[in-house]
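Colleague: got a structure for you, letters missing:
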């Protein structure tokens, strides 16, 4: 019975996501039904673009918890960041970024998997928090210590990462970690 109560609590925080996010007159409408914890379809509709930019739909693994818009690649046009969560407790976060190409079309911004970085993944067990601050993406999570082969406990420390959008290969854009630091959780 407790498991059923927890399951409903977990689902309650992931209602249908339908929001229009703008900077000045341009932005994005983001829609996701968030019904399935494993797979959902996201639809992004550009709003207020100079030309008729096409609506795009794609599948995600997980559910959208929230989204923000800001000029994160410093080109003078609004970009979109969606925070997607997966896992049994929906505690593992990732980011899907979309950039505006002069308010005429849109493209993806790559986001690195923290588990691919041997230094940053130490102590990572999810519980991510994200926010945009002055054109940077901020991510923080509690650091865990491994007690034995299957048990982890909070260390009382938090790791914070600062990402910035950088040019990638073949004209693509990607988030890159530019600064990390750790502090004692208060």
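Modeller: Great, that's in hand. Just so we're clear, the structure is a prediction, and the values are computed from it rather than from any experiment. Numbers count the residues shown, from 1 in each chain.
Colleague: When you work out contacts or count neighbours from here on, use the C-alpha atoms and nothing else.
Modeller: OK.
Colleague: Can you verify residue 115 is assigned to a helix?
Modeller: Yes: using DSSP: H, G, I helix; E, B strand; the rest coil, the secondary structure at residue 115 is a helix.
Colleague: who's in contact with it?
Modeller: By CA atoms under 8 Å, 6 or more residues apart in numbering, the contact list for residue 115 reads residue 121.
Colleague: how much space between it and residue 36?
Modeller: Look at residue 115 and residue 36: by CA to CA, to the nearest Å, they are 24 Å apart.
Colleague: ditto for residue 161
Modeller: 29 Å.
Colleague: Equivalent analysis for residue 100, please.
Modeller: Distance from residue 100 to residue 36, by CA to CA: 29 Å.
Colleague: Assign a three-state SS to residue 9, would you?
Modeller: helix.
Colleague: Just give the number of residues close to it.
Modeller: 12 (other CA atoms under 10 Å).
Colleague: tell me the contacts of it?
Modeller: Residue 9 neighbours (CA under 8 Å, 6+ apart): none.
Colleague: and what of residue 46?
Modeller: By CA under 8 Å, 6+ apart, the neighbours of residue 46 are 26-29, 53-55.
Colleague: could I get those residues as CSV with secondary structure, distance to residue 86 and neighbour count?
Modeller: Below are the contacts of residue 46 laid out as CSV (DSSP: H, G, I helix; E, B strand; the rest coil; distance: CA to CA, whole Å; neighbours: other CA atoms under 10 Å):
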residue, secondary structure, distance to residue 86, neighbour count
26, strand, 30, 19
27, strand, 26, 24
28, strand, 23, 25
29, strand, 22, 16
53, coil, 30, 17
54, coil, 28, 12
55, coil, 25, 14
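Colleague: Do you have the strands of this protein handy? List them.
Modeller: Using DSSP state E, the strands of the chain run over 17-23, 26-32, 40-47, 56-60, 63-70, 79-86, 92-101, 105-110, 129-133, 136-146, 152-167, 173-184.
Colleague: neighbouring contacts of the last one?
Modeller: Strand 173-184 has contacts (CA under 8 Å, 6+ apart) with 108-112, 156-168.
Colleague: Please indicate which of those residues are buried?
Modeller: 109-111, 157-166 (16 or more other CA atoms under 10 Å).
Colleague: Look at residue 100 and residue 36 and report which has more neighbours.
Modeller: Taking other CA under 10 Å, residue 100 and residue 36 do not tie; residue 100 has more neighbours (24 against 13).
Colleague: Apart from its neighbours in sequence, what residue is nearest the more buried one?
Modeller: Nearest non-adjacent residue to residue 100, counting by CA to CA, 6 or more residues apart in numbering: residue 106, 4.6 Å away.
Colleague: Can you verify my assumption that the one you found contacts residue 97?
Modeller: No: assessed by CA atoms under 8 Å, residue 106 is found out of contact with residue 97, at 10.3 Å.
Colleague: From the structure, what's the count of residues near the residue nearest to residue 100?
Modeller: The burial count for residue 106: 20, using other CA under 10 Å.
Colleague: here comes the other one, which I'd like you to weigh against the first:
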């Protein structure tokens, strides 16, 4: 699943997961009434923790879908303790009213039997926090991401079809502030080093306005001078190849040294809300192109 803020390794026993499991922790702000959609993958005893700063009186709604019945979730209160909600990755909709301010933890994991066998599963997560009346709302997208001693702060209102991203980078040798015009809203952000040069790239996952929710990626690369430079956009999908059956609803994530892009496939008779053609996964590598770098399509499955 998607990694959006501070990455840490946590060893412990919470929510019934084995003590030698590795936890990937992501902090998310959920602005009032905005739906957040994420995706990820689990292997064996791995678990994903989503730290959710919430306010008293908010109503948290969540839905977890997975390709394996062994996928589970637990919602833990600030400081740990008894789970407020527990469920499986069956796409059911759950909700709970938050009775205190604090950082809640949503933990995604596999059952002990599946983890012991080393099974893997994919999951998709939908989260929405309905704000209490009278409270000021946060920007629709707000993230902090860290790469070693470099920190990125991102903020975008993202409530219209055309938006502006405020980006601040704080490093030991350089500080920068940028404003970037966006065609669409931001659905996620990750840091990675896909060209293995020891410096991070910032990947912003964009979603167009409207029911199609067509996806794109804005990539910012930190060069040897510690300057951020914007890379070319993803090449368009060809109608007779990787893009056949494509009608939007993209999901993006970094896996190893590749950018993965998944989307449902539509047959000619399908409506926009009911794809029946399965899913396609595209893999992109960050390759040298002229004097710079560019994401290039490497493979398509199926």
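Modeller: Nice, thanks for sending it over. Source: prediction; values computed, not measured.
Colleague: circling back to that earlier point, and the buried ones among the contacts of strand 173-184 of the first structure, which is closest to residue 61 of the first structure?
Modeller: residue 111 (14.3 Å; CA to CA).
Colleague: what residue of the second structure matches up with the closest one?
Modeller: Using TM-score structural alignment as the criterion, residue 111 of the first structure maps onto residue 233 of the second structure.
Colleague: could you list every residue that touches its match?
Modeller: Taking CA under 8 Å, 6+ apart as the test, what residue 233 of the second structure contacts is 216-219, 294-295.
Colleague: which of these sit farthest apart?
Modeller: The widest separation within these (CA to CA) is 13.8 Å, between 216 and 294.
Colleague: More neighbours: which of these two?
Modeller: Neighbours per residue, other CA under 10 Å: of residue 216 of the second structure and residue 294, the larger number sits with residue 216, 23 against 20.
Colleague: Please say which position in the first structure that one maps to.
Modeller: Under TM-score structural alignment, residue 216 of the second structure pairs with residue 94 in the first structure.
Colleague: these two touch, right, that match and residue 84?
Modeller: Yes: between residue 94 of the first structure and residue 84 a contact is recorded at 5.3 Å, counting by CA under 8 Å.
Colleague: how about residue 122 of the first structure, what's its partner in the second structure?
Modeller: Using TM-score structural alignment, residue 122 of the first structure sits opposite residue 244 in the second structure.
Colleague: What's the match for residue 284 of the second structure in the first structure?
Modeller: Matched to the first structure by TM-score structural alignment, residue 284 of the second structure sits across from residue 163.
Colleague: okay, now the nearest residue to its match once chain neighbours are set aside: neighbour count?
Modeller: Once flanking residues are discounted, residue 163 of the first structure sits nearest to residue 177: 4.4 Å by CA to CA, 6+ apart. Using other CA under 10 Å, residue 177 of the first structure has 17 other residues around it.
Colleague: how close does residue 177 of the first structure get to residue 47 of the first structure?
Modeller: From residue 177 of the first structure over to residue 47 of the first structure (counting by CA to CA), the distance is 30 Å.
Colleague: likewise residue 121 of the first structure?
Modeller: Counting by CA to CA - residue 121 of the first structure and residue 47 of the first structure are separated by 37 Å.
Colleague: quick one: which of those two has more around it?
Modeller: residue 47 (18 against 14).
Colleague: so what's the alignment partner in the second structure of the more buried one up against?
Modeller: Correspondence of residue 47 of the first structure to the second structure, assessed by TM-score structural alignment: residue 170. By CA under 8 Å, 6+ apart, the contact set of residue 170 of the second structure is 150-152, 176.
Colleague: Could you do residue 178 of the second structure as well?
Modeller: By CA under 8 Å, 6+ apart, the neighbours of residue 178 of the second structure are 165-168.
Colleague: The first structure: which residue goes with that one?
Modeller: Aligned by TM-score structural alignment, residue 178 of the second structure pairs with residue 56 of the first structure.
Colleague: Thought residue 136 was touching the match of residue 284 of the second structure, still the case?
Modeller: Yes: counting by CA under 8 Å, residue 163 of the first structure touches residue 136, with 5.8 Å between them.
Colleague: The stretch 51-200 of the second structure: helices as residue ranges?
Modeller: 112-116 (DSSP state H, counting those that start in this stretch).
Colleague: Residue 104 of the first structure and residue 158 of the first structure: what is the separation?
Modeller: For residue 104 of the first structure, the distance to residue 158 of the first structure - CA to CA - is 40 Å.
Colleague: residues touching the alignment partner in the first structure of residue 153 of the second structure, list them.
Modeller: Under the alignment (TM-score structural alignment), residue 153 of the second structure pairs with residue 29 in the first structure. Residues near residue 29 of the first structure by CA under 8 Å, 6+ apart: 18-21, 43-47.
Colleague: So which of those residues is surrounded by the most neighbours?
Modeller: In terms of neighbours by other CA under 10 Å, the contacts of residue 29 of the first structure top out with residue 46 at 24 neighbours.
Colleague: Could you check how far that residue is from residue 176 of the first structure?
Modeller: The gap separating residue 46 of the first structure from residue 176 of the first structure is 25 Å, by CA to CA.
Colleague: First residue to last residue on stretch 117-135 of the first structure, what's the distance there?
Modeller: End to end - CA to CA - stretch 117-135 of the first structure spans 23 Å.
Colleague: same check, this time on stretch 87-104 of the first structure
Modeller: By CA to CA, one end of stretch 87-104 of the first structure lies 36 Å from the other end.
Colleague: now the match of residue 122 of the first structure: how far from residue 264 of the second structure?
Modeller: 11 Å.
Colleague: Neighbour count: these two, which is higher?
Modeller: Using other CA under 10 Å, the more surrounded residue of residue 244 of the second structure and residue 264 is residue 264, with 19 against 14.
Colleague: counterpart of that one in the first structure?
Modeller: Per TM-score structural alignment, residue 264 of the second structure is aligned with residue 142.
Colleague: Next up, the contacts around the residue nearest to residue 212 of the second structure when sequence neighbours are not counted.
Modeller: Leaving aside its sequence neighbours, residue 212 of the second structure sits nearest to residue 248 (CA to CA, 6+ apart; 5.3 Å). Applying CA under 8 Å, 6+ apart to residue 248 of the second structure gives the contacts 212-215, 263-264.
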